[in-house]
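Requesting a structural model of the entry that follows:
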Amino acid sequence: MSHMAGSSSYNIPQNTHEVFLSFRGEDTRYTFTSHLHASLTRFQIKAYIDYNLVRGDEISTALTRAIEESKLSVVVLSENYANSKWCLDELSKIIECRKNNGQVVVPVFYGIDPTNVRNQTGTYEIAFAKHEKQFRSNMSKVHRWRSALAEVANLAGWSCSVQSMESELVERIGRDVLEKLNHVYVGDIDEEINKYEQLSNLQAMNLMRGSGFNTQLWHELQATNQHIGQLRMKKNVILLRLPRGV
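The predicted structure is shown next:
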């Protein structure tokens, strides 16, 4: 079992993204979403943002994988979000990852009331009237979209109205995302530490049971304890990402 002590998968990601941003490009790409992305970058959070302006009928495999690999998704629900089949497919995948993988989902209601999202009223009602005509032979897709919108609207999130100070709001959302990410990472590391502490206790018991000093068991125990120390250091590094005041 000593080989376990040589592995670790709980670094803060260095080469991949941590957060997926879902948004309606024509509503917020060059305004709120770009400001939010800049805020996340200031907090050293790696966010995936799709810059593809030309989209097909289905979300790409790469985009699906990007959602699956994210620890957290921020969904910017705007007035025309439901007009986009692409956005609705993204949201359905995000909700699927929330249910199956425990992905954290943070909704932002940008210039729209959560009730309109939850019940698909207002511009969302108009959008779904069109979707139901187009997908009359595939209503399960439409029902899946409706269910995803209802679920995301019931999650705790952020509201951005025309009266909001957008610059302050994106900073607050950035801090919130950072805190939630750290909670996920720390929780993962705590589970890993607990697993290796159990292994360490077992190795120590086996070492004491022997009739003589067992060099191999002693080295295995030292390697396990060293790995526990490394995990605790990584936990401290993650906690240091939190800015003062969070």
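
Please make it C-alpha for all contacts and neighbour counts, starting now.
Noted.

could you list every residue that touches the residue most central in space within the chain?
When Cα atoms, centre = their mean is applied to the chain, the residue found nearest the centroid is residue 72 (0.8 Å). Under the criterion of Cα atoms under 8 Å, 6 or more residues apart in numbering, the contact list for residue 72 reads 18-20, 103-106, 177, 181.

structure for this one too, so we can compare:
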Amino acid sequence: MASTSASSVQKSFKYDVFLSFRGEDTRKTFVGHLYHALHCRGINTYKDDVKIKKGEVISKELIASIQDSRFYIIVFSKDYASSSWCLDELAKIIECQRLTEHTAYPVFYDVEPTHVRHQSGAVEEAFKKHVGKEAAVRWRGALNEAASLAGWELKKTLNG
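Presented below is the predicted three-dimensional model:
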């Protein structure tokens, strides 16, 4: 009888990539192009196209999509931290990232990684509306942890 270790059993994922982004900032620009490029290469990518109501609790369907994705691309923008939906997504992504089957990659779109890591600059301004909320400490930790991962910095420039 052959034995199998837990590490040799791989989980099957519904999605290859889950995109986390602030729609108002990047949906029709960078994220739209990124999604198209991934799709053209046959990479099964989850991109939330449903309008999310501000102040609502993250949906069970969205949580399941995060759990059912192998990789995460987190596109941090100046207003990413203003959205409780984005921050709830991020907290779940970081929770899953800690498991060996998941990998998160941050993209810093016209925002400094240190501003995300320490919630300073534009990120501090975006995060202000969450100060005092019960989830704020968890969200700060998730921002810090995600911004500490190796990622890409993209600056908005003319023709760039």
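
With both chains overlaid, what TM-score comes out?
Once superposed, the chains reach a TM-score of 0.87 (TM-score structural alignment, normalised by the length of structure 2), with 154 aligned residues with a Cα RMSD of 2.2 Å.

nearest to residue 47 of structure 1, of the contacts of residue 72 of structure 1?
residue 19 (4.5 Å; Cα to Cα).

aligned partner of that closest one in structure 2?
Aligned by TM-score structural alignment, residue 19 of structure 1 pairs with residue 17 of structure 2.

three-state assignment of that match?
Secondary structure state of residue 17 of structure 2, per DSSP: H, G, I helix; E, B strand; the rest coil, is strand.

Go ahead and confirm it touches residue 69.
Yes: contact criterion Cα atoms under 8 Å: residue 17 of structure 2 and residue 69 qualify, at 5.6 Å.

And the helix ranked longest in structure 2 against structure 1, how far off on average?
The helix spanning the most residues in structure 2, taking DSSP state H as the definition, is helix 84-97. With mean Cα distance after the TM-score superposition for structure 1, helix 84-97 of structure 2 departs from structure 1 by a mean of 0.3 Å once superposed.

Which neighbouring elements make contact with the very next helix or strand once past that helix?
From helix 84-97 of structure 2 onward toward the C-terminus, using DSSP states H and E, the following helix or strand is strand 103-109. Under the contact criterion of 3 or more Cα pairs under 8 Å, 6 or more residues apart in numbering; DSSP states H and E, strand 103-109 of structure 2 touches strand 69-76, helix 84-97, helix 136-147, strand 152-154.

Repeat the analysis, applying 7 Å as the threshold.
strand 69-76, strand 152-154 (3 or more Cα pairs under 7 Å, 6 or more residues apart in numbering; DSSP states H and E).

so which of those comes closest to residue 9 of structure 2?
So among those, strand 69-76 is nearest, using Cα to Cα, at 14.5 Å.

distance from that closest one to structure 1 after superposition?
Compared with structure 1 after fitting, strand 69-76 of structure 2 has a mean deviation of 0.3 Å; criterion: mean Cα distance after the TM-score superposition for structure 1.

before we move on, back to that, make JSON lines from the contacts of residue 72 of structure 1 and add neighbour count to it.
Below are those laid out as JSON lines (neighbours: other Cα atoms under 10 Å):
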{"residue": "18", "neighbour count": "20"}
{"residue": "19", "neighbour count": "27"}
{"residue": "20", "neighbour count": "25"}
{"residue": "103", "neighbour count": "21"}
{"residue": "104", "neighbour count": "20"}
{"residue": "105", "neighbour count": "24"}
{"residue": "106", "neighbour count": "22"}
{"residue": "177", "neighbour count": "22"}
{"residue": "181", "neighbour count": "20"}
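
ok, the residues you listed in structure 2: which stay?
Using both residues aligned by TM-score structural alignment, their matches' Cα atoms under 8 Å, structure 2 keeps these contacts from the contacts of residue 72 of structure 1: 18-20, 103-106.

Using JSON lines, lay out these together with distance to residue 2 of structure 1.
As requested, these are exported to JSON lines (distance: Cα to Cα, whole Å):
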{"residue": "18", "distance to residue 2 of structure 1": "31"}
{"residue": "19", "distance to residue 2 of structure 1": "34"}
{"residue": "20", "distance to residue 2 of structure 1": "37"}
{"residue": "103", "distance to residue 2 of structure 1": "31"}
{"residue": "104", "distance to residue 2 of structure 1": "34"}
{"residue": "105", "distance to residue 2 of structure 1": "37"}
{"residue": "106", "distance to residue 2 of structure 1": "40"}
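
Let me know the closest of those to residue 222 of structure 1.
Nearest to residue 222 of structure 1 among those, with distances taken as Cα to Cα, is residue 18, at 33.0 Å.

neighbours around residue 80 of structure 2, how many?
A total of 26 residues lie near residue 80 of structure 2 under the criterion other Cα atoms under 10 Å.

mind checking how far the closest residue to it other than its chain neighbours is from residue 57 of structure 2?
Nearest non-adjacent residue to residue 80 of structure 2, counting by Cα to Cα, 6 or more residues apart in numbering: residue 22, 5.1 Å away. From residue 22 of structure 2 over to residue 57 of structure 2 the distance is 16 Å, taken as Cα to Cα, to the nearest Å.
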